[in-house]
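Engineer: Quick one: sequence and predicted model below, then my questions.
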Amino acid sequence: MSRSARHVVVIGAGPAGLGAAAAALRAGARVRLVDSAEQPGGQYHRMLPDAYDAAHPERLHHGWGGFERTRRRVLGHPRCDWWAESAVWALDRVDDRPPLVHVVRGQADGAGRERHVLEPDALVLAPGAHDRVLPFPGWDLPGVFTAGAAQALAKGERLVIGDHVIIAGSGPFLLPVAASLLEAGSTVLEVLEANTAATVARGWGSRPWELASQSGKAAELAEYTSLLARRRVPYRTGRTVVEARGEDRVEEVVTARLRADWSIVPGTERTVVVDAVCVSHGFTPQLELPAAAGCAIDGFVRVDDDQLTTAPGVYAAGEITGIAGAPAARTEGLLAGWLAAGGGPEAPEIRRLRRRRDQGRAFAARLAAAHPIGDGWTSWLRPDTTVCRCEETTYGALCAAAGSGRSVRLETRAGLGPCQARICGPTVAELLARRGITTTPHNRPIAQPLRLGELASPTREESAR
């Protein structure tokens, strides 16, 4: 690789990260693409293991042709290093330069992982997001899955989570999850959107001319709804799962009709026999690395018109800047990668990308308006409902604790378990905020689990400028 080219490190190989790598290479940079998975694609283009490669992957993925062309172009490029199964566990700030990137390479559960330190000229953060799941009685039973986990097993392993499944929560993501489970062999009993039909229609129906730029999304939606209709899967609005029951695993769920604020309408409870349930109430951006880099965060990472964060030399793209779907994430990645590599900011292609990026941001705002989380969801909770699964902290214990956010967490252990508040963090923060207690859940010096032996081992490589 030429030493004169800018060295751009891209963290995350989903639509945003892969787009950033492609654009940076096109602008002449040396690129190191880092991801914890075996294959690029992220959740949207999650691939089967090589031993079980699909004969017709285009049947499992939207936009497969474009993704496959980009993947081959990036991974086969002489100026690109693809680091699979590599976890970024820390970022070290260095004055007015991009931070040092600490990476450990190797299988997460394997021995002998190697520790590396990268020193980029520019850094593109595209770690994505994960499902947010609001707690309800029984949500910690085996057989209750996040919708993302259920889809990952179906798309990445061709495994089904159960034979008779209910999908519940909020947002368009419920539809591709249902499609993945149906294609993998599950019987989907129903798909439940917690928001009322009026809320959904109001969010999507205002200024309908703005949807003209999202024709691809409309076609995708039509395909999913057609599949549900053919398989006779009901899609119900204003209803959700409010309780899961069972001995050793989930055996039945209680669904209920909800008001617009997500409080339960008394007398509308209904019990359904299932062997699995998957739930998603939107997405939580993975903000540990942006926080470590010193980026300003207002719910999402704050970026300027160039996708540049407030941290020197650090760009951000995808769900960490706003939840808008894979096409919008890809557009942000292309813009961030080109500019991080030193590409000209006034190129005609970049002007088009900015317009598409702005359309994606408008779509994100519309998505948030059509599928908000209602304040009344806490009416589902009981004092003995677990809110932090790692530490088995209950809603009652959290309400009884007093003091600052730090003291409450130390007293209840909420957010201090193995997941380090990645799952319960937003929920605990919201419940405490209602009591006037503030928390900072994303400020962790170590972003990923690391063995003490790995921390003590010498660095295998030092990437210089």
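Structural biologist: Perfect, I can see it now.

Engineer: going forward, measure contacts between C-alpha atoms and count neighbours the same way
Structural biologist: Will do.

Engineer: all strands of the stretch 1-150 of the chain, in order?
Structural biologist: Under the criterion DSSP state E, counting those that start in this stretch, the stretch 1-150 of the chain contains strands at 7-11, 30-34, 80-83, 86-94, 97-105, 114-118, 122-125, 129-131, 144-146.

Engineer: list the helices and strands the third one packs on?
Structural biologist: With contacts defined as 3 or more C-alpha pairs under 8 Å, 6 or more residues apart in numbering; DSSP states H and E, the packing partners of strand 80-83 are strand 30-34, helix 64-75.

Engineer: Give me whichever of those is most buried.
Structural biologist: strand 30-34 (a mean of 25; mean count of other C-alpha atoms under 10 Å).

Engineer: same for that one, what does it pack against?
Structural biologist: strand 7-11, helix 15-26, strand 80-83, strand 86-94.

Engineer: now do 10 Å
Structural biologist: strand 7-11, helix 15-26, helix 64-75, strand 80-83, strand 86-94, strand 122-125 (3 or more C-alpha pairs under 10 Å, 6 or more residues apart in numbering; DSSP states H and E).

Engineer: now the ones you listed in CSV, with distance to G313?
Structural biologist: Below are those laid out as CSV (distance: least, C-alpha to C-alpha, whole Å):
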stretch, distance to G313
strand 7-11, 10
helix 15-26, 14
helix 64-75, 22
strand 80-83, 19
strand 86-94, 11
strand 122-125, 5
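
Engineer: V241 is nearest to which of those?
Structural biologist: Proximity to V241, assessed across the helices and strands packed on strand 30-34 by C-alpha to C-alpha, is greatest for helix 15-26 (31.1 Å).

Engineer: quick one: buried residues of that closest one?
Structural biologist: P15, A16, G17, L18, G19, A20, A21, A22, A23, A24, L25, R26 (16 or more other C-alpha atoms under 10 Å).

Engineer: Would you quantify the distance from A37 to T321?
Structural biologist: 22 Å (C-alpha to C-alpha, to the nearest Å).

Engineer: hang on, R361 packs against T321?
Structural biologist: Yes: in this structure, R361 is within contact of T321 by C-alpha atoms under 10 Å, at 9.2 Å.

Engineer: Next, show the common contact partners of these two.
Structural biologist: A329, E332 (C-alpha atoms under 10 Å, 6 or more residues apart in numbering).

Engineer: another one to put next to it:
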Amino acid sequence: ERGAPVVLLDAGERPGGQYWRHAADTEPGGAYGGLWRRLRALTDAGRVDYRPGQQVWLVTREDDGGFRLETTPVHDGVEPLPGPVTAGKVVLCPGGADRQLPVPGWTLPGVVAAGGAQALLKGHGTVAGRQVLVAGTGPFLLPVATGLARAGARVVGVWEANSPLRWARHAPTVLRVPGKVAEAAGYAAALARHRIPYRTRTVVAEILGDDRVRAVRRAVLDGDGVPRSRPEEVEVDLVAFGWGFTPALELPLQLGVATRVDVDGSLVVAVDERQRTDVPGVFVAGEATGVGGATLSLAEGRIAGAAAAGRPEGGRRPRATVRAHRAFARAMHDAHPVPAGWHRWLTDDTLVCRCEEVPHAAVRAAHAQLGAGDARTVKMLTRVGMGWCQGRVCGYAAACLTATLDGRPPTEADLRGTAARPLAVPVSLAELAGPEEGPDRP
């Protein structure tokens, strides 16, 4: 809308990302509907070259200061692009994924990420279980639980690891974002309507079952976040865990941008007020700059797009939205931290890395017996994070465990070691052997 030629590479087959995920035959409404119609109009007018179903697996900076992006289709049914895409500037919006923490029994069928349960419901209308427990920490547990209940699942409870009293010190910040207060009230009403128990300072200490989930054993946390077991077992056939989100930083790190550790312990990209990184021509927006929700991501995207187009007059409203929602995000992360004593519920044989089947005992042995004091060394000695997911599932937990064993919090170097990958997504050997050359795009 500011006159710049744009190529939009979208890993989704429909616009909207994870937040506005919808079925193919559904026409979106509300705020997203307006954005969707604007994108369609710009695409029809030839001002946006929209390429859905395309994942960027490598981005490099050329000698002339421009950028080259290698892409791969999300599946065989999507037509590949004729060649790499080149651009003078790039705006990266890679999003993030559910943060996972290991717990005894978490590899059993019937244990999913909260975001995965929601994606199945939004995208396919599929309820992943009939008797469901939603557990972890953070506001995201609420829409997952209420969505599953509306779809017919019996949600036996929402187990929040923290106390709601942690919000009290952030009341002025919360009141500056009244939409969030109304949203929370709506979810509270939905929980009551569906008779979903909401327990605080409560975690899943163990998941029970043989060939799939049969029940969970709960524990109550003390003031230091250390679990105190209770013998109560709750029968479930699905556990949806939500421990916050981990930003996807493969593409920004390929370009060598500066990073920092955010309030929630995540590694994020450092940007200025125009969403610029320290690499000229590279802008980043959304969860990769700090997890803060859809409204914040939209405002950052608007600012980044205007700045990349050379007309950084994004207006006062987007900048004010970013300030208010970034402050709210900091309050949210402070109110919903990962429990300090979460590692206490691990047993020796609890798998930390499910891909390579690396148990907790192996991580501790690497530190105690082999002197591994950082996540990278533990990875080399135990193969944690070297399996199919390349650390996307276990990387954060492994870095935190290693730092805890070393008596310190995770550092930026620890987290970069688990987040940096030479390839952002899986690609075929044929693509690696020699990507076809084709006409470059603006």
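Structural biologist: Sure, I can see it. Source: prediction; values computed, not measured.

Engineer: Now the TM-score, please.
Structural biologist: Remark: TM-score between the superposed chains equals 0.91 [TM-score structural alignment, normalised by the length of the second structure]; 421 aligned residues with a C-alpha RMSD of 1.9 Å.

Engineer: follow-up on the earlier one: out of the strands of the stretch 1-150 of the first structure, the one nearest A421 of the first structure is which?
Structural biologist: Across the strands of the stretch 1-150 of the first structure, closest to A421 of the first structure is strand 129-131 (C-alpha to C-alpha), at 12.4 Å.

Engineer: so the closest one matches what in the second structure?
Structural biologist: Strand 129-131 of the first structure corresponds to residues 96-98 of the second structure when matched by TM-score structural alignment.

Engineer: and the nearest residue to G138 of the second structure once chain neighbours are set aside, what is it in contact with?
Structural biologist: Closest residue to G138 of the second structure apart from its sequence neighbours, by C-alpha to C-alpha, 6 or more residues apart in numbering: H336 at 5.4 Å. By C-alpha under 10 Å, 6+ apart, the contact list for H336 of the second structure reads 136-139, 160-164, 166-167, 243-244, 264, 330.

Engineer: returning to what we had before: may I see the strands of the stretch 1-150 of the first structure arranged in TSV, with distance to L289 of the first structure as well?
Structural biologist: Formatted as TSV, the strands of the stretch 1-150 of the first structure follow (distance: least, C-alpha to C-alpha, whole Å):
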stretch	distance to L289 of the first structure
strand 7-11	9
strand 30-34	13
strand 80-83	18
strand 86-94	7
strand 97-105	10
strand 114-118	15
strand 122-125	8
strand 129-131	12
strand 144-146	23
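
Engineer: and of these, who's closest to T394 of the first structure?
Structural biologist: Taking the strands of the stretch 1-150 of the first structure one by one with C-alpha to C-alpha, strand 144-146 is closest: 17.8 Å.

Engineer: how far is that closest one from where the chain is centred?
Structural biologist: 15 Å (C-alpha atoms, centre = their mean, to the nearest Å).

Engineer: who does it touch, helix- and strand-wise?
Structural biologist: Counting by 3+ C-alpha pairs under 10 Å, 6+ apart, strand 144-146 of the first structure packs on helix 147-157, strand 164-170, strand 276-281.

Engineer: Rebuild the ones you listed as TSV, extending it with mean neighbour count and distance to S215 of the first structure.
Structural biologist: Output for those, formatted as TSV (neighbours: other C-alpha atoms under 10 Å; distance: least, C-alpha to C-alpha, whole Å):
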stretch	mean neighbour count	distance to S215 of the first structure
helix 147-157	22	24
strand 164-170	26	22
strand 276-281	26	25
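
Engineer: These: which one's closest to G396 of the first structure?
Structural biologist: With respect to G396 of the first structure, and counting by C-alpha to C-alpha, the nearest of these is strand 276-281 at 22.3 Å.

Engineer: so that closest one matches what in the second structure?
Structural biologist: Under the criterion TM-score structural alignment, strand 276-281 of the first structure matches residues 238-243.

Engineer: Report the distance from that stretch to the chain centre.
Structural biologist: 14 Å.

Engineer: and if you look at stretch 393-401 of the first structure?
Structural biologist: Distance, centroid of stretch 393-401 of the first structure to centroid of chain: 27 Å (C-alpha atoms, centre = their mean).

Engineer: Same question for that stretch: list its buried residues.
Structural biologist: Here stretch 393-401 of the first structure shows T393, T394, Y395, A397, L398, A401 as buried, counting by 16+ other C-alpha under 10 Å.

Engineer: Tell me which entries of these lie within strands.
Structural biologist: Judged by DSSP state E, strands contain the following of those: T393, T394.

Engineer: just the strands in the stretch 201-350 of the second structure please.
Structural biologist: Using DSSP E, counting those that start in this stretch, strands in the stretch 201-350 of the second structure cover 202-209, 213-221, 227-235, 238-242, 245-247, 259-261, 267-269, 282-284.

Engineer: can you redo those as TSV with distance to P442 of the second structure?
Structural biologist: Formatted as TSV, the strands of the stretch 201-350 of the second structure follow (distance: least, C-alpha to C-alpha, whole Å):
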stretch	distance to P442 of the second structure
strand 202-209	50
strand 213-221	51
strand 227-235	55
strand 238-242	40
strand 245-247	28
strand 259-261	28
strand 267-269	25
strand 282-284	15
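
Engineer: Near the nearest residue to V322 of the second structure once chain neighbours are set aside, how many other residues are there?
Structural biologist: Take V322 of the second structure and drop its neighbours on the chain: the residue closest to it by C-alpha to C-alpha, 6+ apart is L296, 5.6 Å away. By the measure other C-alpha atoms under 10 Å, the count of residues near L296 of the second structure is 24.

Engineer: Matching L296 of the second structure against the first structure, which residue comes up?
Structural biologist: For L296 of the second structure, the residue aligned by TM-score structural alignment is A328.

Engineer: Hmm, its match is touching G216, no?
Structural biologist: No: A328 of the first structure lies out of contact with G216 (C-alpha under 10 Å); the separation is 11.4 Å.

Engineer: Just want to know which of R361 and T321 of the first structure has more residues nearby.
Structural biologist: Taking other C-alpha under 10 Å, R361 of the first structure and T321 do not tie; T321 has more neighbours (25 against 19).

Engineer: The alignment partner in the first structure of P422 of the second structure: what secondary structure?
Structural biologist: Using TM-score structural alignment, the partner of P422 of the second structure in the first structure is P445. At P445 of the first structure the chain is in coil, as set by DSSP: H, G, I helix; E, B strand; the rest coil.

Engineer: mind listing the helices for the stretch 301-450 of the first structure?
Structural biologist: In the stretch 301-450 of the first structure, the helices defined using DSSP state H, counting those that start in this stretch lie at 326-340, 348-370, 395-400, 405-412, 425-433.

Engineer: Kindly reformat the ones you listed as a markdown table containing distance to K155 of the first structure.
Structural biologist: Below are the helices of the stretch 301-450 of the first structure laid out as a markdown table (distance: least, C-alpha to C-alpha, whole Å):
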| stretch | distance to K155 of the first structure |
| --- | --- |
| helix 326-340 | 16 |
| helix 348-370 | 24 |
| helix 395-400 | 34 |
| helix 405-412 | 37 |
| helix 425-433 | 27 |
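
Engineer: Perfect, that will be all.
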